[in-house]
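S.K.: pasted the sequence and its predicted model underneath.
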Amino acid sequence: MNENRSNQGGFTARAIGLGLLSGCAAFQVGMGIYFIALRPTLLPEDERFIGGSLAELSSAAPELAIWLNRVFVVLGGHAVATGLLAFLAVHLVSRRGRPSRVALLLLAGAGLFSTVLMSRINFAIASDFRWVLLVPALAWIAGVITLGLRAFSLRPGQE
């Protein structure tokens, strides 16, 4: 049965999966820009976890703030790059009838080492943003699974 005809709501599994991954790509770009341009050196949760304020830490390590700002700019650049590459992957997958297993494994790996790892660490440090950061991790997982269901359920030549 044609997937478009079998879906009453008008959204195909492929469109949902690609939409979820596009949203994750946009999140990565936005988060990267935040880290590059807006993130303070230490958030209140960072100071709580470390057990001291930036002023207190700077007395022992005067260049700490400069160092951390540079680290966050690099981290932000990597997040933007991940988001842009995720958009490229979504674009390439959207041009094909169905994603290859290699494409799905690469998308799953990218999500694992970006949004899922970030979410896990934010839970480990009891971040104020842990529940918000769980959303893109779950969306990335759902997007890959949704595309995977389509890729593994159709035989070659069947669309």
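M.R.: That came through fine. Residues are numbered from 1 along each chain as shown.
S.K.: alpha carbons only for contacts and neighbour counts from here, please
M.R.: Fine.
S.K.: what about residue 120, distance to residue 94?
M.R.: According to CA to CA, to the nearest Å, residue 120 and residue 94 sit 29 Å apart.
S.K.: name the helices or strands packed onto the longest helix along the chain?
M.R.: Using DSSP state H to define each element, the chain has its longest helix at helix 64-95. Here helix 64-95 touches helix 13-37, helix 54-60, helix 101-111, going by 3 or more CA pairs under 8 Å, 6 or more residues apart in numbering; DSSP states H and E.
S.K.: chain center to the last one, what's the gap?
M.R.: This points to helix 101-111. Distance of helix 101-111 from its chain centroid, counting by CA atoms, centre = their mean, to the nearest Å, is 13 Å.
S.K.: next: the first one.
M.R.: The chain centroid and the centroid of helix 13-37 are separated by 6 Å under CA atoms, centre = their mean.
S.K.: could you say what helices and strands it packs with?
M.R.: helix 64-95, helix 130-153.
S.K.: now render the ones you listed as a markdown table, adding mean neighbour count and distance to residue 43.
M.R.: Shown next, in a markdown table, are the helices and strands packed on helix 13-37 (neighbours: other CA atoms under 10 Å; distance: least, CA to CA, whole Å):
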| stretch | mean neighbour count | distance to residue 43 |
| --- | --- | --- |
| helix 64-95 | 17 | 12 |
| helix 130-153 | 19 | 14 |
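S.K.: so how far is residue 53 from the residue of the chain positioned farthest from its centre?
M.R.: The C-alpha centroid of the chain is most remote from residue 59, which lies 35.6 Å away (CA atoms, centre = their mean). Counting by CA to CA, the gap from residue 59 to residue 53 is 10 Å.
S.K.: another structure for you, compare them:
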Amino acid sequence: MLSGVLTTVLGALALGVGGYFLFLRPTLLPEDIRHTGIDPTTLPPAFLDWLGIVFATWGGFIAGFGILLLGIGITLLSRRTLWLYLGTAAGVLVAFGRFVLSNILIGSDFLWFIATLFVLALALAIVLVVTAVRRHPTRRTDAPEG
């Protein structure tokens, strides 16, 4: 029980951090400037744009890991493997989906490889969801007519 709670809490927090990196984090934080000694006004806009893409990529992986941990945690708590399948599927899609998007945005020379990883993640997600649906059929109740 405790392992499920801790894993779920850690997953939720990681998902929150990932969301912050994806959507809210400024390109440079005050500690970034202090640590590097860089004057941000001297940096070219293209560098700052690239750095924003890098942090969003990290955010995608952190969020994907958080989703995976949530799936594991909920599985530990509920003892239903459905959440393991769905959490893994969603986690790999978020992580590798953001990774391929970032590489498209920067015109990466390694896009072919990153796209291959995404296609594998997509295939895995499809297999996991199909398996989950087959192993965990939805309970249907027929409503009375009238």
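M.R.: Now that the structure is in, tell me what you want to look at. Just so it is clear, the model here is predicted, and its values are computed rather than measured.
S.K.: residues contacting the residue positioned nearest the centre of the second structure?
M.R.: Nearest to the mean C-alpha position of the second structure, by CA atoms, centre = their mean, lies residue 64 at 2.1 Å. With contacts defined as CA atoms under 8 Å, 6 or more residues apart in numbering, residue 64 of the second structure is in contact with 15, 18, 90, 91, 92, 93, 94, 95.
S.K.: cool, and residue 102 of the second structure?
M.R.: By CA under 8 Å, 6+ apart, the neighbours of residue 102 of the second structure are 53, 54, 56, 57.
S.K.: which of those residues lies closest to residue 114 of the second structure?
M.R.: Minimum distance to residue 114 of the second structure across those is 12.3 Å, recorded for residue 57 (CA to CA).
S.K.: how much space between the aligned residue in the first structure for residue 46 of the second structure and residue 86 of the first structure?
M.R.: When the first structure is aligned by TM-score structural alignment, residue 46 of the second structure is paired with residue 63. Residue 63 of the first structure sits 35 Å away from residue 86 of the first structure, going by CA to CA.
S.K.: ok, now residue 122 of the first structure?
M.R.: 22 Å.
S.K.: and residue 142 of the first structure, by the same measure?
M.R.: 15 Å.
S.K.: now swap in residue 6 of the first structure and tell me
M.R.: 29 Å.
S.K.: thought residue 52 of the second structure was touching residue 23?
M.R.: No: Residue 52 of the second structure is beyond contact range of residue 23, at 9.8 Å (criterion: CA atoms under 8 Å).
S.K.: what about residue 97 of the second structure, distance to residue 112 of the second structure?
M.R.: Residue 97 of the second structure is 14 Å from residue 112 of the second structure, by CA to CA.
S.K.: more neighbours: those two, which one.
M.R.: When neighbours are counted by other CA atoms under 10 Å, residue 97 comes out ahead of the other of residue 97 of the second structure and residue 112, with 22 against 13.
S.K.: map the more buried one across to the first structure for me.
M.R.: In the first structure, residue 97 of the second structure lands on no residue (TM-score structural alignment).
S.K.: element containing residue 97 of the second structure, please.
M.R.: Secondary structure from DSSP states H and E places residue 97 of the second structure in helix 82-105.
S.K.: for that helix, buried residues please.
M.R.: Buried residues in helix 82-105 of the second structure, counting neighbours by 16 or more other CA atoms under 10 Å, are found at 82-104.
S.K.: distance between the ends of stretch 59-68 of the first structure?
M.R.: 15 Å.
S.K.: next: stretch 39-47 of the second structure.
M.R.: Using CA to CA, the two ends of stretch 39-47 of the second structure sit 13 Å apart.
S.K.: and residue 71 of the second structure, what pairs with it in the first structure?
M.R.: Under the alignment (TM-score structural alignment), residue 71 of the second structure pairs with residue 88 in the first structure.
S.K.: so what's its match up against?
M.R.: Counting by CA under 8 Å, 6+ apart, residue 88 of the first structure has no contacts.
S.K.: measure it to residue 82 of the first structure for me?
M.R.: Residue 88 of the first structure is 10 Å from residue 82 of the first structure, where distance means CA to CA.
S.K.: map residue 26 of the second structure onto the first structure.
M.R.: Match for residue 26 of the second structure (TM-score structural alignment): residue 40.
S.K.: looks like residue 64 of the first structure contacts residue 56 (just checking).
M.R.: No: contact criterion CA under 8 Å: residue 64 of the first structure and residue 56 do not qualify, at 10.7 Å.
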